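>>> Sequence plus predicted model, see below.
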Amino acid sequence: MFKVKARFYLAPLAAALIISGCVHDRIDPSDQSSPKYVFFFLGDGMSTPQIEASKAFKAEKVNSAKSLLAAKTQLNMTQMPVVGLSTTFCDNRFIADSAACATAFATGQKTDSGVVGLTPSRDTSVKSVAELAQEKGVAIGIVSSMPLSHATPAAYYANVHNRDHYCDISYQASQSGFDFFGGGRFEKLNETNNTARITPRQAFADAGYTTLTNRSEILRLKNQEAGKVICSVETTHDGKTMPNALDTPPENFSLAEITKVAINYLQSDPDGFFIMVEGGKIDSVCHDNDIVTTIHEVLAFDEAVGVALEFMKRHPDETLIVVTGDHETGGLTLGSGSSHYNTDLKPLHGQIKSAGLFNSRDLAKYRRTHEWISVEESNIDDEMKALIKENFGLDWEALTEYQQEVLENAFDASLGEAAADDRESGYSLGDDDDNVDYLSYGDKEPLTISITRMLARKSGWDWTTTAHTALPCPVFAAGKGAMNFTGFYDNTEIAKKLARQMGLPALPVVDKNKTGRPEY
C-alpha cells in the first residue's frame, strides 16, 4: 500500500479543508514542468461517505480508534499526500448528473444535466483534456467498469445533446483515434442512428480497432503491439458493464487488472500517456442503496488507484495521479436515527451477492415459478425466507416484528396482486413520484432495496435517496504537480488544473470542427 511521510487531511464529512503537517518530500512547488504520465481516477457516485464506509469496513474493530487508524485500514487514495475539495453542481441544477459533471472535469465547461461535451446552449462543442493531449502526441487510454459509451468516458471523446444517444457516442469513439479502451462494452454497436449512418461496429473496424474479450489474451497486451484496441469483459450480467466486484466471475479481469493492462500497453509511447479510469459501478450500486456492494466497488476502485501509485514509484518525477468523485449518490449517511451513536458492521458480512444480481437471477427465477397472489395471502414463504438468508444473511426469525412487516410490505409491492396488475398494465413504480410505492422504494425493486436498506440500518448507517446529492467531493493528488489540487474549488477547475499542469491550452477550448448540432 502506498505510504507517505506526511500529508494533508480532509475531515471526512465536512465541507472544509483542514491542512496539517508538511508536504511529501517529492512535491516541489517550484517545478512547473509537465508530467509525462497522467492518471485521472473518477469514482462515480463516490464522496466522503462511501470512502469512510469502506475504510470502516476494512477495520478490525469499527469502534476502535486504534483499528481505524491502523495502516491496513487505510485506502490507497486516502494516503495520497494532497487533498482538495470540489463542488459538483452543474449549469442548471444544484444536484447534477454524471454527464454534466464529466463535461466539467473533462473539458472545464459547465453545462446542463444530461449534456456531454457541449455548452449549455448545445450549439458549441468543447474539447477534453484527452483530446488536447492527443494533439500533442500523448497516448490516450479510457477505462470504465460501466459501458464505454456511458456519460463519464463519453465526455473525453464525444459531444452530444443527450447522454442516452449511445449509438452516436459509440460512433464518435470510433473516430477519436484514442489508443486504448478497456472495461465494459460500447452500446448500440449494430444500430445506425448516428452522424455517419453506419454501425459503430463497422466504424471501429474501419478505424483500425481490434476488439478483445479473452482475459488471458488481454492481460498479455503490451507496447501497443495490437494497434488501437478495445478490451471488454468476456462476461457481463447486463450485456454491457463489468459485473459488480462482489459478483465478478473468474473469466473476467478486475478494474485494477485492466488499469495495469492500459499502463503496459501505453507506457512505451515516447510522449507519455493520459489514462482516465472510472469506477462507474460505485454509482449504480449506490442508486440501489446496496451498502455492501458499494464498499466492494470502492475497494476495487482503490485497488486500481494502487496500481497507478506503484507505477509512480518507478517514475516518481514524471507521474501525476488525481483521484476524485463526480457527485455523491444515495445520500449515504454514516449514522441512523434508530442507532443513536452505535455502529456494528457485522450484519454487512452476511451478504454474498449484489442486489442487482439477486434481482436478475434469484428474484427473477422466484417470480417465474410463483403465481401472483393477493395482498391478503402474500406472506413471505419459506423459499423466499431462505433466499434472503442465503444471499443477505438475514435470518427471518431473528428480525423484529417491525422489520418483518417492512419486508412483508415490500414483498407485496414486488410480488403481490397490486404489483401484478401494475406490471400487466405496463405501469412502473418510477412513473409517478407522488405514488406511495415510489416514495418508499424509488424506482427500485421494493423487496431487494428494503433488504439492503435494512442491512445498512442494522449496521448504524442509512440512505436518504435513490438519486444523487449535492455533496462536494474530495480530490486526492500525488506526484508531479499535485500541489495544484489543494483548496476548495469548482469541478471545472479540475480540468483546468490538469490542462495547466500538462502544458495544454487554457480551458475551455471550442472545437471548431464540430457544431454540436446532431446530423441525424
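Received it, and whenever you're ready, just let me know what you need. Residues are numbered from 1 along each chain as shown.
>>> Every contact and neighbour count from this point should use C-alpha atoms.
Will do.
>>> If we go by neighbour counts, what in stretch 262-269 is buried?
Under the neighbour-count criterion of 16 or more other CA atoms under 10 Å, stretch 262-269 has 262-267 buried.
>>> Tabulate those (CSV), appending secondary structure.
What follows is those, written out as CSV (DSSP: H, G, I helix; E, B strand; the rest coil):
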residue, secondary structure
Ala262, helix
Ile263, helix
Asn264, helix
Tyr265, helix
Leu266, helix
Gln267, coil
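>>> tell me which of those is nearest to His287?
Closest approach to His287 among the buried residues of stretch 262-269 (CA to CA): Ala262, at 28.6 Å.
>>> from what I can see that closest one touches Phe180, true?
Yes - contact criterion CA atoms under 8 Å: Ala262 and Phe180 qualify, at 6.8 Å.
>>> Identify the contacts common to these two.
By CA atoms under 8 Å, 6 or more residues apart in numbering, Ala262 and Phe180 have these common neighbours: Gly141.
>>> now the helices for the stretch 301-450 of the chain?
Counting by DSSP state H, counting those that start in this stretch, the stretch 301-450 of the chain has helices at residues 355-357, 364-368, 382-392, 401-415, 417-424, 436-441, 446-459.
>>> how about those helices, which one is nearest Ile140?
Proximity to Ile140 (CA to CA) singles out helix 355-357 among the helices of the stretch 301-450 of the chain, at 31.9 Å.
>>> Give me the residues contacting that closest one.
Outside helix 355-357, the residues touching it (CA under 8 Å, 6+ apart) are 237, 247, 285, 288, 290, 293, 448-449, 452.
>>> okay, now the one to match up with it:
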Amino acid sequence: MLKKLAKSKLVTFAAISSLVIGGAATTTASTADAKGHGKHHSEVKNVIFMVGDGMGPAYTTMLRYMNDDPSTKEMESTAFDPYQVGMQRTYSWDPYFDGGEGDVKENIADSAATATSMASGIKTYNGAIGVDLDQEETKTVLEEAKAQGKATGLVSTSQINHATPAAFGAHDVSRNNYNDIADDYYDEMVDGKHKVDVMLGGGTSYFERDDRNLVEAFKQDGYDYATTKEEMLASDNEQLLGLFAPKGMDKAIDRSEESPSLSEMTTTALDKLRDDKDGFFLMVEGSQIDWAGHDNDVVAAMSEMRDFEEAFKEAIEFAKKDKNTIVVTTADHSTGGMSIGRDGDYIFNPEVVDAAERTPDYMAAEIADGEAVEDVLNSYSGLELTEEEIQSVKDAAQPVDGEINTTEVDNAIEHIYDIRSGTGWTTSGHTGVDVNIYAYGPQRMEFSGSIENSSTGQKLFELVNSDRKGKGHDHGKGKGHDKGHGHGHGHDKH
C-alpha cells in the first residue's frame, strides 16, 4: 500500500524487461535430455516455483553430507541434484534516493528485493515488495497467472505476509508493513477476484487484528479456514486460508503433530489447484532455512532443508505424472556464510547434527523457562557432552538482573554443534554468492546457465503465458487492482 505515491501504476514485465539493471544473461535453450524432462517447446499449463530462502550452495552440499551412507564409496545425492540446470545471480540494486547518481546503498540482497526480482522480472531496492526503484507497483507473475484464469497459491513456513510470499501477492514500499501486506491479499483483486486461492503458512497475528479481521472476511467470501493439519486436510473447498502460527511456524524438528509439514501443505495446495481448467501457479517457500542461517544454527538449517527437500519431492512427483507442469526451484540468496569444515580441519561430522532431537532455540527456551540445563541437554541434544560443554551452557544461563538471556544460551548450544560437526559461519546476515537453479518439466532448460534473478522472473511470465496458443498476450499495462495508500522506505535484513 503506497501512501507516498501521487499515482499508482502497474509496471509490467513487458515494459521493464529491456531496462533491467545489469542485464539478463543469455541462456541456452535446448531440447530435453533422454530422461524424460520434457521437450523445450512443450506446453506448460502449471508452474510450481519453489524458493529455499537462504539456501546457498553450501546448504544443498551439506544436505548431501547428511544424506550420505558412509558404507558406500560415493556420497548419496539429494533429491535436488538430478535437476540442477543453472545458477542465479542474487544482487539487489539499492540506490540512495537522496544520494548522487550511481550511489549504491546495498548490493547484497534481502529477501524482499530478490523475491520482487523473481516475481516481477526487475531489479529493485532492499525492502521493496512488488515495487520498482521509483516505488511504483510492478505486476507479479502470480497476478499475471490469475489474469489468465489460472488458480493460484502461496505456501510458506514463515508468516504468509513475509517478504517472499508477499512479493508475489502484494505491493508495498516496505516489507515491514505486515498488516498492510495482509490487507493487500484481501483488498487487491484481479478481474474482481481475490488474487490467491490457497494461502498456507503462519500469520494469525496479522489476519486476526483488533482493527480488522481478515480471517472472517475471507470466510464470508467462501474460503475455508484451517489452523491445524487436521482442519487443512479435511477441507474440500478450492479456496483455503490456513494459518498455523501467530507469526512464523515452528522449525520442522520442533513442530507439533498438529502443525502440517511443508510437504503436506504443498500437497494440499496441489490437490486444490490441480483441477483448474486453465492451470495454476503455485509458489512454495522453505522460509526458515534463512532464519536458521541468520541464527547460525546448523541443526535448524538441516531440519529446514529436509523439510524443503520433502516438499520438492512432492512437486516433482506431481509434475512427472501431469506432464504439463514445470517445477523451478532456487534460492533468493545465501544466509550466514555457512562452511562445511572449519578451523583448518578437513572433516565434517553429519552425525553430530543428525543427533539433535530439537533445535538449540527450543532447548534454550526450555532452560529459560526454568528447566535444569543437564536435563534439557540430556533430553534433546542427542550427544554425550563433556563437563566443559555442559558448563559453557550453564555459564550462559546465569541470570542477569533476575533474567536468563535466552540468546546467550542458544548461542552456547549452537557452538557445541558447530565445533563438533565442523560447521563454520562468517556472518549473521546474507552473502552475495550465486545460488543453484533446479528445474524439471517442459522448457526447463530456459533456466540454464548463469542468469539474473530478474531474468528468472521474466521467464516465469513467459511460462504462465505459454499455453495461450497464439492468442497473443499483454503483460498487463495499467492497473490490475485498485490501490492508493502505503508507507515509508525501510526494512529489516531477512
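Thanks, I have the structure now. Just so it is clear, the model here is predicted, and its values are computed rather than measured.
>>> Using a markdown table, please lay out the helices of the stretch 301-450 of the first structure together with mean neighbour count and distance to Ile95 of the first structure.
Formatted as a markdown table, the helices of the stretch 301-450 of the first structure follow (neighbours: other CA atoms under 10 Å; distance: least, CA to CA, whole Å):
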| stretch | mean neighbour count | distance to Ile95 of the first structure |
| --- | --- | --- |
| helix 355-357 | 22 | 25 |
| helix 364-368 | 12 | 33 |
| helix 382-392 | 15 | 31 |
| helix 401-415 | 18 | 28 |
| helix 417-424 | 15 | 30 |
| helix 436-441 | 16 | 19 |
| helix 446-459 | 22 | 22 |
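>>> Adding distance to Gly208 of the first structure, write the ones you listed out as TSV.
Shown next, in TSV, are those (distance: least, CA to CA, whole Å):
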stretch	distance to Gly208 of the first structure
helix 355-357	35
helix 364-368	40
helix 382-392	44
helix 401-415	47
helix 417-424	45
helix 436-441	46
helix 446-459	44
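>>> Could you identify the most distant pair in the buried residues of stretch 262-269 of the first structure?
Ala262 and Gln267 (8.3 Å).
>>> Quick check: neighbours shared by the two?
Taking CA under 8 Å, 6+ apart as the contact criterion, no residue touches both Ala262 of the first structure and Gln267.
>>> leaving aside the residues next to it on the chain, what's closest to Ala217 of the second structure?
Tyr186 (8.0 Å; CA to CA, 6 or more residues apart in numbering).
>>> Isn't the one you found up against Asn213?
No - assessed by CA under 8 Å, Tyr186 of the second structure is found out of contact with Asn213, at 10.7 Å.
>>> the strands in the stretch 51-200 of the first structure, which residues?
Applying DSSP state E, counting those that start in this stretch to the stretch 51-200 of the first structure gives strands spanning 82-86, 139-144, 180-183.
>>> which residue in the first structure lines up with Thr78 of the second structure?
Aligning on TM-score structural alignment places Thr78 of the second structure opposite Leu75 in the first structure.
>>> burial measure for its match, as a count.
22 (other CA atoms under 10 Å).
>>> cool, the one 10 residues further on as well?
The number of residues packed near Leu85 of the first structure is 24, by other CA under 10 Å.
>>> With Ser339 of the second structure instead?
Neighbourhood size, Ser339 of the second structure [other CA under 10 Å]: 17.
>>> Look up how far Ile16 of the second structure lies from it.
Distance check for Ser339 of the second structure against Ile16 of the second structure: by CA to CA, to the nearest Å, it reads 37 Å.
>>> can you check Gly242 of the second structure too?
Going from Gly242 of the second structure to Ile16 of the second structure by CA to CA gives 34 Å.
>>> quick one: which of the two has more around it?
Higher neighbour count among Gly242 of the second structure and Ile16: Gly242, with 27 against 17, using other CA under 10 Å.
>>> In the first structure, what residue corresponds to that one?
In the first structure, the residue paired with Gly242 of the second structure is Cys231, using TM-score structural alignment.
>>> where's its match, which helix or strand?
In this structure, Cys231 of the first structure sits in strand 229-232 according to DSSP states H and E.
>>> before we move on, what SS does Pro249 of the first structure have?
Under three-state DSSP, Pro249 of the first structure falls in the coil class.
>>> residue in the second structure matching it?
Checking TM-score structural alignment: Pro249 of the first structure goes with Ser256.
>>> what about its match, how many neighbours?
12.
>>> What lines up with Ala163 of the second structure in the first structure?
Per TM-score structural alignment, Ala163 of the second structure is aligned with Ala151.
>>> same check, this time on Ser339 of the second structure
Here Ser339 of the second structure is matched to Thr333 in the first structure, going by TM-score structural alignment.
>>> How much space separates the residue nearest to that match when sequence neighbours are not counted from Pro316 of the first structure?
Distances taken as CA to CA, 6+ apart place Asp462 nearest to Thr333 of the first structure, at 5.4 Å, with adjacent residues excluded. Going from Asp462 of the first structure to Pro316 of the first structure by CA to CA gives 40 Å.
>>> re earlier: aligned to the residue nearest to Thr333 of the first structure, what sits in the second structure?
Aligned partner of Asp462 of the first structure by TM-score structural alignment: Gly424.
>>> same question, Val116 of the first structure
In the second structure, Val116 of the first structure lands on Ile129 (TM-score structural alignment).
>>> need the contact list for its match.
112-113, 115-116, 163, 166-167, 170-175.
>>> Same check for those, but in the first structure.
When you map the contacts of Ile129 of the second structure onto the first structure and apply both residues aligned by TM-score structural alignment, their matches' CA atoms under 8 Å, the shared contacts are 112-113, 115-116, 163, 166-167, 170-175.
>>> I'd like those residues laid out as CSV, including neighbour count.
Formatted as CSV, those follow (neighbours: other CA atoms under 10 Å):
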residue, neighbour count
Ala112, 32
Ala113, 33
Ala115, 34
Thr116, 37
Ala163, 31
Ala166, 27
Ala167, 32
Ala170, 29
His171, 29
Asp172, 29
Val173, 30
Ser174, 28
Arg175, 30
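>>> follow-up on the earlier one: more neighbours: Tyr186 and Asn213 of the second structure, which one.
Between Tyr186 of the second structure and Asn213, Tyr186 has the larger neighbour count (other CA under 10 Å), namely 20 against 15.
>>> what do we get in the first structure for the more buried one?
Looks like Tyr186 of the second structure aligns to Ser174 there (TM-score structural alignment).
>>> same thing with Ser120 of the second structure?
Residue correspondence to the first structure (TM-score structural alignment): Ser120 of the second structure is matched to Thr107.
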